[in-house]
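Have a look at this fold, sequence not included:
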C-alpha cells in the first residue's frame, strides 16, 4: 500500500469543508453529474485511490482543486456537493 500523502489529506479536508456548506443548500437543478445519493466512499479514500491507480503526483491534485474552484466561479449554477464531487474528481483527473 502507498504511504499516505499529507497533501492529499489536506485537499480531501478542503473538499469536505466545501461539501459541508454545499450539502445544506437546496439545489434548484441538478447537473448530469449528480447522483440520487452520495457514494459510500469518503473523499479522502477516493482521492487516495485515484492517486494509487493513476500514479498522479500531488501537483495534479492541487491543479484539480484549482480547476474545481474555477468551475464554481465561472458556472455558479453548478453546485459541488456530495452527490457529484466523486464524478467531478474522476473527470478532472483523467
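Alright, I've got the coordinates. Predicted model, so just to flag it, every value in this text is computed and none were measured.

going forward, measure contacts between C-alpha atoms and count neighbours the same way
Fine.

the helices in the chain, which residues?
Per DSSP state H, the chain carries helices over the ranges 6-23, 43-54, 58-74, 85-93.

Between those helices, which one is closest to residue 34.
helix 85-93 (8.0 Å; Cα to Cα).

put this beside the first:
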C-alpha cells in the first residue's frame, strides 16, 4: 500500500499561523535576553534544534495524524502556560519540547476515543 503524502496544499493554515507566532515569540525572548534570567526547566535543551518550528509542526501534522483543531487547542495550552509561568518564557531552547508536549496533551483531549 502506498504511503499517503500530505502536500503543502493540504497543510492546514493553522500550522503556518502557529509556526509564525511561536517563531516570533521565541526570537523576541531570545533577543530580549529573557533566557539568561529565566529558571532552567526540563523543557530547555542544551542547544537550539536545527529544525525550524514550521518544519517541526508540519512533521508532527504529517506523522501524528492530529486534527487541525488539535493544533488550535495546543496553541491555547502554550498561551496559558506562558501566562501562568512568566519566569519560563518560550524561547529557541524550549519551543520544540513545549510544542510537542502541548500537541500530545491536546491530541489526548481532542482526538482520542
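It's in. If you're wondering where the values come from, they're calculated on a predicted model, not measured in any experiment.

re earlier: please tabulate the helices of structure 1 in JSON lines, including the columns distance to residue 31 of structure 1 and mean neighbour count.
Shown next, in JSON lines, are the helices of structure 1 (distance: least, Cα to Cα, whole Å; neighbours: other Cα atoms under 10 Å):
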{"stretch": "helix 6-23", "distance to residue 31 of structure 1": "14", "mean neighbour count": "15"}
{"stretch": "helix 43-54", "distance to residue 31 of structure 1": "20", "mean neighbour count": "16"}
{"stretch": "helix 58-74", "distance to residue 31 of structure 1": "13", "mean neighbour count": "14"}
{"stretch": "helix 85-93", "distance to residue 31 of structure 1": "11", "mean neighbour count": "16"}
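
and residue 32 of structure 1, which of those helices is closest to it?
That would be, of these and by Cα to Cα, helix 85-93, which comes in at 9.9 Å.

Show me what that closest one is packed against.
Judged by 3 or more Cα pairs under 8 Å, 6 or more residues apart in numbering; DSSP states H and E, the packing partners of helix 85-93 of structure 1 are helix 43-54, helix 58-74.

quick check: that helix aligns to which part of structure 2?
Mapped onto structure 2 using TM-score structural alignment, helix 85-93 of structure 1 spans residues 95-103.

Average separation of that stretch from the aligned part of structure 1, please.
Stretch 95-103 of structure 2: mean distance to aligned residues in structure 1 after superposition is 1.0 Å, counting by mean Cα distance after the TM-score superposition for structure 1.

residues contacting the aligned partner of residue 11 of structure 1 in structure 2?
With TM-score structural alignment as the criterion, residue 11 of structure 1 lines up with residue 18 in structure 2. Contacts were defined as Cα atoms under 8 Å, 6 or more residues apart in numbering; by that measure residue 18 of structure 2 touches residue 75.

do the same with the one 4 residues further on
When the contact criterion is Cα under 8 Å, 6+ apart, the partners of residue 22 of structure 2 are 53, 95.

could you measure it against residue 5 of structure 2, distance?
According to Cα to Cα, to the nearest Å, residue 22 of structure 2 and residue 5 of structure 2 sit 26 Å apart.
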